[in-house]
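[1] pasted the sequence and its predicted model underneath.
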Amino acid sequence: MKILVVDDDPDILNIVKTACEQECFNVRTANSARNMWEALENDPPDLIVLDIMLPDASGLDVIKKLKRKYEEIPVIFLTARKSDLDMILGLELGADDYITKPFNPRTLIARIKAVSRRYEMGPKDRNVVKLGDIEIDMNSYSMIKDGKKEELPRKEFELLKLMIENPGKVFNRQEILDRVWGMDFFGDFRTVDVHISKLREKIGSEFIKTVRGVGYKLVIPEDEKS
C-alpha cells in the first residue's frame, strides 16, 4: 500500500514513516500542502495521512479540495487540537478517520488498516432510486436534483445507501457506525448525527425520520422506487 504522509513536523514524519515501513508500506512524505499536491500529481497514493495544521494551508480546506479531486483516496487527519468541532468538521468534509497528537504509532497503523479494509469493500451495483424529485444513482455515488448532478461524499452516500436498501428499518447510531464506518472506527455518535443532518439538507427532511430514543429510518413511498 502506498501512503502519503503530510506534516510540517519532521519528528512526526519520521515516526509515521518508520511505523509504516515496518508494515512494508510504501511511504512518501510532504511537509506542506504545495508539496502534497505535487506528490499527488506525480503518483497518487492509496491513502493520505494529513496534518490539520500546515504552514501554507488549513488541513480542513485541503481535505475539502482533496475529496473533490481525489474522492477515491481515503484520508486520516492528524490534529493537535482537542476540539470536537475540528474533528467533526474534518469528518464532515470527507476525512475517513482522525487521530490526535501525541499518538501511539501502532494506533495509527491500526486505523490505516481499518480504513483501507473499508475502501476495499467498494460499492455494490444498484438501480436508480427516486426520492421525490431527486434521483439517487446507486452506481456512481451521485444524485440528480433540479436537473443537476451532485456528487455525494463517500460516507454520506454509504449511509444513504444503507437506509435505501432497508426502507422503514430503524437504525440506532451504533448500528449505523458499525455498518457504514466499520467496527474498527474510533469516533462517536455525533458523527452519525452530522451526516444525517447533511443528508437531510440535500434530499429533504421528510425522507429521513427520527425515531425518538431509538435512531433513524428512511421512508420511501412505494410509487417512488424504480
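    Sure, I can see it. Numbering: from 1, shown residues only.

[2] from here on, just use CA atoms for contacts and neighbour counts.
    Noted.

[3] centroid residue for the protein?
    Nearest residue to the geometric centre of the chain (C-alpha atoms, centre = their mean): Asp96, 3.5 Å.

[4] verify the contact between that one and Pro74 for me.
    Yes - using C-alpha atoms under 8 Å, Asp96 makes contact with Pro74 at a distance of 6.1 Å.

[5] what do those two both touch?
    Common contact partners of Asp96 and Pro74 (C-alpha atoms under 8 Å, 6 or more residues apart in numbering): Val115.

[6] spit out the contact partners of the residue lying closest to Asp184 once chain neighbours are set aside.
    Leaving out its chain neighbours, the residue that sits closest to Asp184 by C-alpha to C-alpha, 6 or more residues apart in numbering is Ala114, at 5.8 Å. Taking C-alpha under 8 Å, 6+ apart as the criterion, Ala114 is in contact with Gly182, Asp184, Phe185.

[7] ok, longest helix in the protein?
    Ranked by residue count and defined by DSSP state H, the top helix of the chain is helix 105-121.

[8] buried set for that helix?
    Pro105, Leu108, Arg111, Ile112, Ala114, Val115, Ser116, Arg118, Tyr119 (16 or more other C-alpha atoms under 10 Å).

[9] tell me the contacts of the last one?
    Pointing back at Tyr119 there. Pro74.

[10] 10 Å instead?
    Asp46, Leu47, Glu72, Ile73, Pro74, Asp96, Arg154 (C-alpha atoms under 10 Å, 6 or more residues apart in numbering).

[11] return the subset of those residues lying in helices.
    Using DSSP H, the subset of the contacts of Tyr119 located in helices is Arg154.

[12] could you give the number of residues near Asp8?
    18 (other C-alpha atoms under 10 Å).

[13] name the nearest residue to it, ignoring sequence neighbours.
    Per C-alpha to C-alpha, 6+ apart, closest to Asp8 is Asn31, 4.2 Å.

[14] that neighbour touches Leu54, doesn't it?
    Yes - using C-alpha atoms under 10 Å, Asn31 is in contact with Leu54, at 7.8 Å.

[15] show me where the chain has strands.
    Applying DSSP state E to the chain gives strands spanning 2-6, 26-30, 47-51, 53-54, 57-58, 75-79, 97-100, 128-131, 134-137, 142-145, 148-151, 208-211, 215-218.

[16] got another one to weigh against that:
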Amino acid sequence: MSTPETAATRGLVMVVEDEPSIAELVRMQLARAGYGVHLERDGAQALAAIGRLRPVAVILDIGLPGLDGIEVCRQLRAGNDWTPVLFTTARDDEIDRILGLELGADDYITKPFSPRELVARVATVLRRTSGTPGRSRLLRLGSLVLDPAARRAAADDRDIPLTATEFDLLHFLMGNPGQVFSRDQLLSQVWGYAALDGGRTVDVHVAQVRAKLGDASPIRTVRGVGYSAEEPRL
C-alpha cells in the first residue's frame, strides 16, 4: 500500500519497506531532514511508482514479498534507470548476495540501523549525484574520458553507464593519477564514511567499474595497499 507523496525542498525519496514500523520511522526521519517521502510495501508497485514519480533516491528493502528488492533493482538498471538505490537488509548473508550480483546499487545498510544514519547515507549519495563542485575539467586516461560536469563516462565512442558511486570512485582515482589509495582512504573520500566491512564494498565497486570499462579501465590493484588510476597498459 502506498502513501501520498509529500512535497519538500530536498526532493522525493521512495521508501520500499514491508515492515510498517520501520517504514514509519524512516519516513519521519526523512521528513524532518526536508525530504518528501513516498512509501511502498510491494516490489511490483514500487517499480511502477518509481517510473511515475521519478524520486531522487530509493531506499529498497531486499526481503520484500513477491518481487524482492534485488529483482526491483535489476529491472531498474536493465531499463537504464540509474536512480540512486540504497539497499536495506536484515541478514549478513544477504550482503554477500548484494555485493556478488553487481546490481548497481549505490549503498547498503544492515538492520537494525539508525534512521539518522540512513538519512545521512541518502544525503551523501545525492551530493555525489548532483555533481562534484570545483572539479569540472575533463579527465582522460587512455581511451577513457570522464566529464564531471555532465557526469558522463565514455570510451572508444561509447557511453558507459555508471551509478553515482561508481562514477565518483572513478572520478576520484582519475583526478589523482598515479597515487595509490588504501580501501579505507577510498571509503572516506568517495563514500564519506567508515565501516567495518568497507573493504568489501570498495573491492566490489572496483570490480563493477572494471567490468563496465573492459580494456579501457585505468584502475590498477597495488597488492597489499589498495588501488590507483594509471594509463592502461598496451
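    Looks like it came in fine. This one's a predicted model, so the numbers in the text were calculated from it and none came from an experiment.

[17] any idea what the TM-score is?
    Overlay of the two chains. TM-score (TM-score structural alignment, normalised by the length of structure 1): 0.79; 218 aligned residues with a C-alpha RMSD of 3.0 Å.

[18] that older thread, let me know the closest of the contacts of Tyr119 of structure 1 to Lys82 of structure 1.
    Checking these against Lys82 of structure 1 by C-alpha to C-alpha gives Asp96 as the nearest, at 17.7 Å.

[19] which residue lines up with the closest one in structure 2?
    Residue pairing (TM-score structural alignment): Asp96 of structure 1 is matched to Asp106 of structure 2.

[20] quick one: contacts for that match?
    Counting by C-alpha under 10 Å, 6+ apart, Asp106 of structure 2 touches 57, 82-87, 121-122, 125, 163-166, 191, 205.

[21] now stretch 38-58 of structure 2: which residue numbers in structure 1?
    Going by TM-score structural alignment, stretch 38-58 of structure 2 sits over residues 28-48 in structure 1.

[22] tell me which residues of the matching stretch are tucked away?
    28-33, 36, 39, 44-48.

[23] if we can go back for a sec, are any of the contacts of Asp106 of structure 2 buried, and which?
    57, 82-87, 121-122, 125, 163-166, 191, 205.

[24] and whichever residue in structure 2 pairs up with Val211 of structure 1, what does it touch?
    Mapped onto structure 2 by TM-score structural alignment, Val211 of structure 1 lines up with Val222. Shown here is Val222 of structure 2, whose contacts under the criterion C-alpha under 10 Å, 6+ apart are Val180, Phe181, Ser182, Ser228.

[25] mind running it again at 8 Å?
    Val222 of structure 2 neighbours (C-alpha under 8 Å, 6+ apart): Val180, Ser228.

[26] repeat for the one 5 residues further on
    Neighbouring residues of Tyr227 of structure 2 by C-alpha under 8 Å, 6+ apart: Val180, Phe181, Ser182, Arg183, Ile219, Arg220, Thr221.

[27] so the fifth one touches Arg210, yeah?
    I take that to be Ile219 of structure 2. Yes - assessed by C-alpha under 8 Å, Ile219 of structure 2 is found in contact with Arg210 at 7.3 Å.

[28] what about these two, which has more around it?
    Using other C-alpha under 10 Å as the criterion, Ile219 of structure 2 and Arg210 rank with Ile219 on top: 22 against 18.

[29] what sits closest to the more buried one if chain neighbours are left out?
    Ala229 (4.5 Å).

[30] what is the burial count for that neighbour?
    23.

[31] same thing with Leu160 of structure 1?
    Counted with other C-alpha under 10 Å, Leu160 of structure 1 comes out at 23.

[32] map Phe77 of structure 1 across to structure 2 for me.
    Match for Phe77 of structure 1 (TM-score structural alignment): Phe87.

[33] hmm, I typed the wrong one, I wanted Arg200 of structure 1.
    By TM-score structural alignment, Arg200 of structure 1 lines up with Arg210.

[34] then Asn172 of structure 1?
    Counting by TM-score structural alignment, the partner of Asn172 of structure 1 is Ser182.

[35] what about that match, distance to Asp107 of structure 2?
    Look at Ser182 of structure 2 and Asp107 of structure 2: by C-alpha to C-alpha, to the nearest Å, they are 19 Å apart.

[36] who's more crowded, the two?
    Applying other C-alpha under 10 Å to Ser182 of structure 2 and Asp107 shows that Asp107 carries more neighbours, namely 21 against 16.

[37] how close does the closest residue to the more buried one other than its chain neighbours get to Leu60 of structure 2?
    In space, and not counting its chain neighbours, Asp107 of structure 2 is closest to Leu86: 4.8 Å by C-alpha to C-alpha, 6+ apart. To Leu60 of structure 2, Leu86 of structure 2 is 6 Å away according to C-alpha to C-alpha.

[38] mutual contacts of these two, please.
    Between them, Leu86 of structure 2 and Leu60 share no contacting residue, judged by C-alpha under 8 Å, 6+ apart.

[39] touching, Ala31 of structure 2 and His38? I think so.
    No - Ala31 of structure 2 is not in contact with His38 according to C-alpha under 8 Å; the separation is 10.4 Å.
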